[in-house]
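**Student:** have a look at this prediction, sequence included:
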Amino acid sequence: MTDELLWVSAAQVDDRVTLLTARGELDRDSLHILDAAADAALTAGATRLVLDLGTLTFCDSSGLRLFVELHKRTDLRLADVRAPVDTVIKVVNLHRILALHPTVEDAIG
């Protein structure tokens, strides 16, 4: 998989919340794109990251690892998580520690 398979856009919701929308496939080859966007948001002062995963179609273990790392660093909220990503998160029991929200609006709240 290549970088072209993952696009991430960032929107600052307010002084403390940044919304990152990921579209495509998150794997070891594209992970750095989401990681860099998250780092930029945190460096700019965000204390909450909302990841809109509604258009993320694939996530491997490196993506799951990034979710856990971000969860440890900040108030991470995953929004609009759909299959197959939702399935992978639940199979490895990460839904027990990660904040999953049905909508972006709910996660921002």
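**Tutor:** Sure, I can see it.
**Student:** CA only for contacts and neighbour counts going forward, please
**Tutor:** Noted.
**Student:** not counting its neighbours along the chain, what's nearest residue 61?
**Tutor:** Take residue 61 and drop its neighbours on the chain: the residue closest to it by CA to CA, 6 or more residues apart in numbering is residue 27, 7.5 Å away.
**Student:** next up, a structure to set beside the first:
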Amino acid sequence: MDHGTVGSAQSGRLLVEVREEGSSAVVTPAGELDHHTADLLREPLDDLLAKGFSRLVVDCSRLEFCDSTGLNVLLGARLKAEAAGGGVHLAGMLPVVARVFEITGAEAVFTVHDSVEAALAD
């Protein structure tokens, strides 16, 4: 675990790192987000929301794949964060992942930023 990392979870195909940035939490999934790995992202998102972080930034710059199960994890976190007065911001999506959000229309319900820095500044 990195010194700047609050926590991390790893499977063979997905590593999730979490860090605090002021009143926001930055969650970085790296690898493939699918049916087999979705809980590795769902659990830290739920934990952060339970700890009172209602503004979550998901750094997608290392996310190589996202299927409908992964998309549902993010949509579920968005609903919970918005109910708590915050939201889920997506940052740095690779084209292959951005395409999933575009095709499904999910990009319309998330605030999407070019970078984590831009998301934190918003």
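**Tutor:** Good, I have the coordinates. None of these values were measured; they are calculated from a predicted model.
**Student:** what's the TM-score for these two chains?
**Tutor:** Overlay of the two chains. TM-score (TM-score structural alignment, normalised by the length of structure 1): 0.93; 107 aligned residues with a CA RMSD of 1.3 Å.
**Student:** that older thread, is it true that the residue nearest to residue 61 of structure 1 touches residue 66?
**Tutor:** No - using CA atoms under 8 Å, residue 27 of structure 1 makes no contact with residue 66, being 10.2 Å away.
**Student:** among those two, which residue is more densely surrounded?
**Tutor:** Taking neighbours as other CA atoms under 10 Å, residue 27 of structure 1 and residue 66 compare with residue 27 leading, 20 against 16.
**Student:** against which helices or strands is the strand ranked longest in structure 1 packed?
**Tutor:** With secondary structure taken from DSSP state E, structure 1 has its longest strand at strand 48-59. For strand 48-59 of structure 1, the packing partners by 3 or more CA pairs under 8 Å, 6 or more residues apart in numbering; DSSP states H and E come out as strand 17-26, strand 75-79, helix 85-91, helix 104-108.
**Student:** can you rerun that using 6 Å?
**Tutor:** Other helices and strands packing on strand 48-59 of structure 1, by 3 or more CA pairs under 6 Å, 6 or more residues apart in numbering; DSSP states H and E, are strand 17-26, strand 75-79.
**Student:** the first one against structure 2, how far on average?
**Tutor:** Once the two models are superposed, strand 17-26 of structure 1 sits on average 0.4 Å from its counterpart in structure 2 (mean CA distance after the TM-score superposition for structure 1).
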